[in-house]
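Engineer: Let's see this in three dimensions:
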Amino acid sequence: MQQARPLPAYLISRFHGWRATTYQDNKAWFRRLAESGQHPRAMVISCCDSRVHVTSIFGADEGEFFIHRNVANLVPPYNPDGEYHGTSAAVEYAVTSLGVAHIVVLGHSNCGGVKGCHDMCSGHAPALEEKSSFVGRWMDILRPGFDRVRQAAPEDPLRALEKEAVLVSLENLMTFPFVRAAVEDDRLTLHGLWNDTGAGALEQFDPSRAAFIPV
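Structural biologist: Modelled structure (predicted):
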């Protein structure tokens, strides 16, 4: 692979700083994790957005969360077609191999993927409509959420669609047979969250109110 290059100097410097401090102070814990394997209590499905830092938000330590990130924190419907499904594979591994007790879908404000979906479905992003657009085809998952937002006509459609991205993912999770079985057996609970990155706020979906409320 001739195109690969050494890491930038600033990342190497940060690594050595981490190894000399955090790692040295917790060496026994890191070795225990390495030798005994991971036993996370929760899986978190969040956006790739660099402003969303799951472990910081919840003050999580190494080994606590099994984290999967993708554009707009989406989960596709169950579809065992033999093709490549990174998110579905992560969900399968978390539930059937790791036995996580919780799956958290974490959406966020000012999500670029969600805005792309809104623009595409509104006819303002023809490039995303192309079959060759990986982002566009991925954001097709959110089209049902866009339709619901359009019918409801909220004051802030983008924010509403960000929260629909969480709800669509929760709905799609329940199409996975092993997820549904674990939920129905009380071995797994699903949670929907939305993070306002600028305000440092967190909301959770309350099915009894059919709304997101502050935690």
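
Engineer: alpha carbons only for contacts and neighbour counts from here, please
Structural biologist: OK.

Engineer: Would you map the strands across the chain?
Structural biologist: In order along the chain, the chain carries the following strands (DSSP state E): 42-47, 65-70, 102-108, 189-196, 201-206, 211-214.

Engineer: Which strands and helices lie in contact with the longest one?
Structural biologist: The contact analysis (3 or more Cα pairs under 8 Å, 6 or more residues apart in numbering; DSSP states H and E) places strand 189-196 against strand 102-108, helix 157-173, strand 201-206.

Engineer: Measure how the longest one sits relative to strand 42-47, angle-wise.
Structural biologist: Read it as helix 157-173. Regarding helix 157-173 and strand 42-47, their directions subtend 140 degrees when assessed with axes from the mean of the first three to the mean of the last three Cα atoms, to 10 degrees.

Engineer: circling back to that earlier point, dump the strands of the chain to a markdown table, plus distance to residue 151.
Structural biologist: Output for the strands of the chain, formatted as a markdown table (distance: least, Cα to Cα, whole Å):
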| stretch | distance to residue 151 |
| --- | --- |
| strand 42-47 | 26 |
| strand 65-70 | 27 |
| strand 102-108 | 21 |
| strand 189-196 | 21 |
| strand 201-206 | 20 |
| strand 211-214 | 16 |
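
Engineer: now the other sequence, so there's something to compare against:
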Amino acid sequence: MEHLPQRLLEGYSAFMRGRYAAERDRYRELAREGQTPETMVIACCDSRAAPETIFDTGPGELFVVRNVANLVPPYAPDGKHHSTSAALEFAVQSLKVKHIVVLGHGRCGGIQAALSPTAEPLSPGDFIGKWMNLVAPAAETVAGNAMMTASERQTALERISIRYSIANLRTFPCVSILERKERLSLHGAWFDISTGELWTMNPESGDFQRPEVD
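Structural biologist: Next up, the predicted model:
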């Protein structure tokens, strides 16, 4: 039995011959001096929406945390396990990032699950269902809108959930204090897997619009 799937071993071999060979000095510098990314991205774990690919970034440029539906839970110092909160704490307090981007995407399975609360859980623990309860109030409102098509409801909740996550980011003292001091800025973005379009959230209105890019 292979230690890793063959596709991964082949990919690693290509990486060593290509990207690592071209950026060897950069990797050695990062190993020696540590990482200093200016941007944290909170993204979905969907295999089709990798931030490093979408933004074409090199090693050390982004600090990325990925979870189902790119959600940020509210601040809850209750002694339980909080992986996203831990990553956020490290990015803000230790790495001192200047930007946090919540990156959503189209056709998100987690959002689809939130819009179908009566669907059969994938496991007895129903981890996805419990996690998606973070946006349950919005999901209930959107799901009940018969004037929208199913795809319109999906896109609407994908974007609303980004605003939810940004609001939850502000419940963390380390985030809200630095944002007030203008040492940290929060951003929302939504990526359309089908077309490759990126939509960014207007920080004042909350509307999503296409940025002007070359």
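
Engineer: just the helices and strands packed on strand 189-196 of the first structure: most buried one?
Structural biologist: Among these, judged by mean count of other Cα atoms under 10 Å, the one packed with the most neighbours on average is strand 102-108 (a mean of 25).

Engineer: Mean per-residue distance, that one versus the second structure.
Structural biologist: When the second structure is overlaid, strand 102-108 of the first structure sits 0.3 Å from its aligned residues on average, using mean Cα distance after the TM-score superposition for the first structure.

Engineer: any idea how far residue 18 of the first structure is from the aligned partner of residue 102 of the second structure in the first structure?
Structural biologist: Aligning on TM-score structural alignment places residue 102 of the second structure opposite residue 105 in the first structure. Note on residue 105 of the first structure: its distance to residue 18 of the first structure, by Cα to Cα, to the nearest Å, is 29 Å.

Engineer: cool, and residue 189 of the first structure?
Structural biologist: In this structure, residue 189 of the first structure lies at 34 Å from residue 18 of the first structure, with Cα to Cα as the measure.

Engineer: so the match of residue 102 of the second structure makes contact with residue 169?
Structural biologist: Yes. Between residue 105 of the first structure and residue 169 there is a contact under Cα atoms under 8 Å: 7.3 Å.

Engineer: And residue 163 of the second structure? What does it align with in the first structure?
Structural biologist: Taking TM-score structural alignment for the superposition, residue 163 of the second structure sits opposite residue 167 in the first structure.

Engineer: nearest residue to its match other than its sequence neighbours?
Structural biologist: Closest residue in space to residue 167 of the first structure, ignoring its immediate chain neighbours: residue 192 at 7.0 Å, by Cα to Cα, 6 or more residues apart in numbering.

Engineer: Tally up the residues packed near the counterpart of the one you found in the second structure, please.
Structural biologist: In the second structure, the residue paired with residue 192 of the first structure according to TM-score structural alignment is residue 188. When counting by other Cα atoms under 10 Å, one arrives at 24 neighbours for residue 188 of the second structure.

Engineer: cool, the one 4 residues further on as well?
Structural biologist: Neighbour count of residue 192 of the second structure, defined by other Cα under 10 Å: 15.

Engineer: in the second structure, which spans are helices?
Structural biologist: With DSSP state H as the definition, the second structure shows helices at residue ranges 6-17, 19-22, 24-33, 51-54, 83-89, 109-114, 127-131, 136-143, 150-169, 173-180.

Engineer: so what corresponds to residue 42 of the second structure in the first structure?
Structural biologist: Under the alignment defined by TM-score structural alignment, residue 42 of the second structure is paired with residue 45 of the first structure.

Engineer: so what's that match up against?
Structural biologist: With contacts taken as Cα atoms under 8 Å, 6 or more residues apart in numbering, residue 45 of the first structure has the following neighbours: 67, 68, 69, 70, 73, 74, 103, 104, 105, 106.
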